[in-house]
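Engineer: Quick one, fold the following:
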Amino acid sequence: MRIFNYSKLKEKKWDLDVLSLVAGIYRYQGKQEFYLKEKNEELNKLIEIAKIQSTESSNEIEGIVTTKSRLKQIMEEKTTPKNRDEKEIAGYRDALNIIHNNFDIIPISKNYILQLHKILFSHLENGSGGKIKSSNNVIVANYPDGRSEVLFTPLSAFETPEALERICFEYNKVIGNAEVNPLIAIPVFIHDFLCIHPFNYGNGRISRLLTTLLLYQNGFYVGKYISLEAIIAKDKDYYYNSLNKSGANWHEGNEDPTPFIKYLLGIILSAYKSFEDRFTIIEDKIPAVEMVRKAVMQKIGRFKKQDIRELCPSLSISSIEGSLRKLVDQGDIKREGVGKSITYFRLK
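Structural biologist: Now for the predicted structure:
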């Protein structure tokens, strides 16, 4: 049986990269707390955008998709899911909403993780949610070019229930006793969860929900305003690579968690930077075209209308389209393509 001992993490000497990431996150966390005191109404719009992006991206990573219009209707509970993909999307929506609204009273335990998994699959008729895997499984990386690769063989189904209980116990112990910095304990817990791979289906999505939950419980609320899942989805290769590196010698308890810690801390820091970028745009009461101009100045390379929409949540699509046309006419940006394939890039 794999032995877990999170107390040993307090004795480990972390390299400068890890220490720099931790310091950077705390720096941005403090700045975010200051921003949130303003109670800007636009922040509520960021929350809704982040929920949609998180639900879309976390499912899309697993090949679960629907159209943008259907996604919006499902998120607003204005329609009934039509197929399995949409039912799983609705389940993620429900689980994410529960975390957003109740994170401070949710226990980190095997039973609650099972409950979260049950919620994820609550719209399916076969009752597959909330059950530990019934057979052994493997972690497979699926790449955009169609390739797949077995990255890791998790714990057996027989060992899984006890292991899941153990990592919850170890995590709660070091966090409750303030033995280990949560920015170290959280990635280690998530990595162990993924290596255990307790379910036949849905492990990745549950790991991302747990990441959001644990961050909220420790005062890191950036995922409420910026989708962590969307950042993860942009570079799955980096995710798989860090998981693979930290998974080496995991069964023997001799793994190096550093690659996965750096990966997850990098995601969190990137989200905080994105939050600050968006807040600096929405806090100024300026005309729509100037708000769009500020958003454009933050873009490097090609961008789409939706990229600007995310940076300017207070503006309607028609306002953004009109502002982009003005910037094209003024020679600030150039437009290429037609219809949904339209992209822009800066000329100045």
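Engineer: CA only for contacts and neighbour counts going forward, please
Structural biologist: Will do.
Engineer: what's the spacing between the spatially closest residue to residue 261 that is not a sequence neighbour and residue 284?
Structural biologist: Distance criterion CA to CA, 6 or more residues apart in numbering; nearest residue to residue 261, sequence neighbours excluded, is residue 187 at 5.3 Å. Residue 187 sits at a distance of 36 Å from residue 284 (criterion: CA to CA, to the nearest Å).
Engineer: same thing with residue 125?
Structural biologist: Distance from residue 125 to residue 284, counting by CA to CA: 49 Å.
Engineer: what's the neighbour count on the residue nearest to residue 261?
Structural biologist: 22 (other CA atoms under 10 Å).
Engineer: can you check residue 120 too?
Structural biologist: Residue 120 has 26 nearby residues by other CA under 10 Å.
Engineer: for residue 150, same thing?
Structural biologist: With other CA under 10 Å as criterion, residue 150 counts 11.
Engineer: how about stretch 221-237: buried residues?
Structural biologist: Residues 221-233, 236 are the ones in stretch 221-237 that count as buried (16 or more other CA atoms under 10 Å).
Engineer: Before we compare anything, build this one as well:
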Amino acid sequence: MSLNTDTLTITPAILSLIAEIDEFKGAWRALGTLAPERLSALRRVATIESIGSSTRIEGSKLSDKEVERLLSNLEIRKFASRDEQEVAGYAEVMETVFAHFDAITPTENHIRQLHRDLLVHSAKDEHHRGSYKTNINHVSAFDADGKEIGIVFETATPFDTPRLMTELVGWLDATLKEQSLHPLLAIAIFAVVFLEIHPFQDGNGRLSRVLTTLLLLRSGYAYVPYSSLESVIEQSKEGYYLALRRTQGTIRTDTPDWQPWVEYFLRALQQQKKRLEGKIERERIMIDTLPNLSLQILDLAKEHGKLTVSQIVSLTGANRNTVKKHLQSLVSASHLIQHGTGKGTWYGRA
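Structural biologist: The predicted model follows:
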């Protein structure tokens, strides 16, 4: 397969979107000057949103709150449902990508390995983890209750899949090295063709979003872990499926129509960026308007690691009830995390 990208028209709208996203990419160092623990809290929220959204797009019913509770107990490694198995696998793969993206080149071996890890907790998928599909699989859409509402499009045959994946990975490698397309355009085209091939029996949608995050990080978009692209896609799911269908039906023709998907993809990245800008601004306003006692408590938590109400009262000389009110506000704003209950309660930085 030689992907014909000559039919992609770089419109003023596409140029404007790329420029806006790249401007934010360049400004991220200045924007990302929040304290490390606040950035860590932002990333945790975004990760929970990403895992919840990406699995719900594929039919899972777990809410973000349920995902958060599950992630806090991942060491259990026993999951009551397939939804929980999928969430656990997605969480672990995301952490791998965040921690090691510079070492994970988008080769077929690494793609298969990420697929294997994605489904590592699902016994039902054991026979095909990390292996290309052996049966036909079509892309289906699901409603809010997880019920399949129809086939979106047909995918590559199992016979053609190994060849098409080799060609796609080779195309991506050459395109990024030669810089013949802007990285965002190359990533968009890779994602839509990957989904058109649908190389694995299951998990392709989730894996496509993991690979998108990997490729964005490898291309220098370091802010990606702090704002959920998957959440943007979930909230524009109709547009997502429509753009996929309009482009994927043309990929194997002489004149592929890349425009619908590329424009959808760039607008999703724009929305991801805007959400993060809003979060950063709210964080700054919150810090700037915190009362002195709240700032003292945050500094003490940073210094001591864990604090009880009695310790804070002793260290600050503040009234016990006043300390409790400030702690409640700091926990509500995700500046602190409450651990335990009753006499065993203590607080640490988020």
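Engineer: Quick TM-score on the pair, please.
Structural biologist: With the length set by TM-score structural alignment, normalised by the length of the first structure, the two chains reach a TM-score of 0.78; 295 aligned residues with a CA RMSD of 2.6 Å.
Engineer: picking that back up, can I assume the residue nearest to residue 261 of the first structure is in contact with residue 260?
Structural biologist: Yes: with contact defined as CA atoms under 8 Å, residue 187 of the first structure and residue 260 form a contacting pair (6.8 Å).
Engineer: OK, contacts around the spatially most central residue of the second structure?
Structural biologist: Nearest to the mean C-alpha position of the second structure, by CA atoms, centre = their mean, lies residue 50 at 4.2 Å. If a contact means CA atoms under 8 Å, 6 or more residues apart in numbering, then residue 50 of the second structure has 228-231 as its contacts.
Engineer: what about the first structure, which of these hold up?
Structural biologist: Using both residues aligned by TM-score structural alignment, their matches' CA atoms under 8 Å, the first structure keeps these contacts from the contacts of residue 50 of the second structure: 228-231.
Engineer: now, which of the residues you listed lie within helices?
Structural biologist: 229-231 (DSSP state H).
Engineer: Turn those into a markdown table, columns for distance to residue 99 of the second structure.
Structural biologist: What follows is these, written out as a markdown table (distance: CA to CA, whole Å):
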| residue | distance to residue 99 of the second structure |
| --- | --- |
| 229 | 18 |
| 230 | 19 |
| 231 | 21 |
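Engineer: hey, where'd the strands end up in the stretch 1-150 of the second structure?
Structural biologist: Assigned by DSSP state E, counting those that start in this stretch, the strands in the stretch 1-150 of the second structure fall at 139-142, 148-153.
Engineer: again, but for the stretch 201-348 of the first structure
Structural biologist: So, for the stretch 201-348 of the first structure - with DSSP E, counting those that start in this stretch - the strands run 333-336, 343-346.
Engineer: Can you name every helix or strand that the last one contacts?
Structural biologist: Okay, so that is strand 343-346 of the first structure. For strand 343-346 of the first structure, the elements it packs on are strand 333-336, judged by 3 or more CA pairs under 8 Å, 6 or more residues apart in numbering; DSSP states H and E.
Engineer: could you redo the last one with a cut-off of 10 Å?
Structural biologist: Counting by 3 or more CA pairs under 10 Å, 6 or more residues apart in numbering; DSSP states H and E, the packing neighbours recorded for strand 343-346 of the first structure are helix 288-297, helix 305-311, helix 317-329, strand 333-336.
Engineer: Many thanks, we can stop here.
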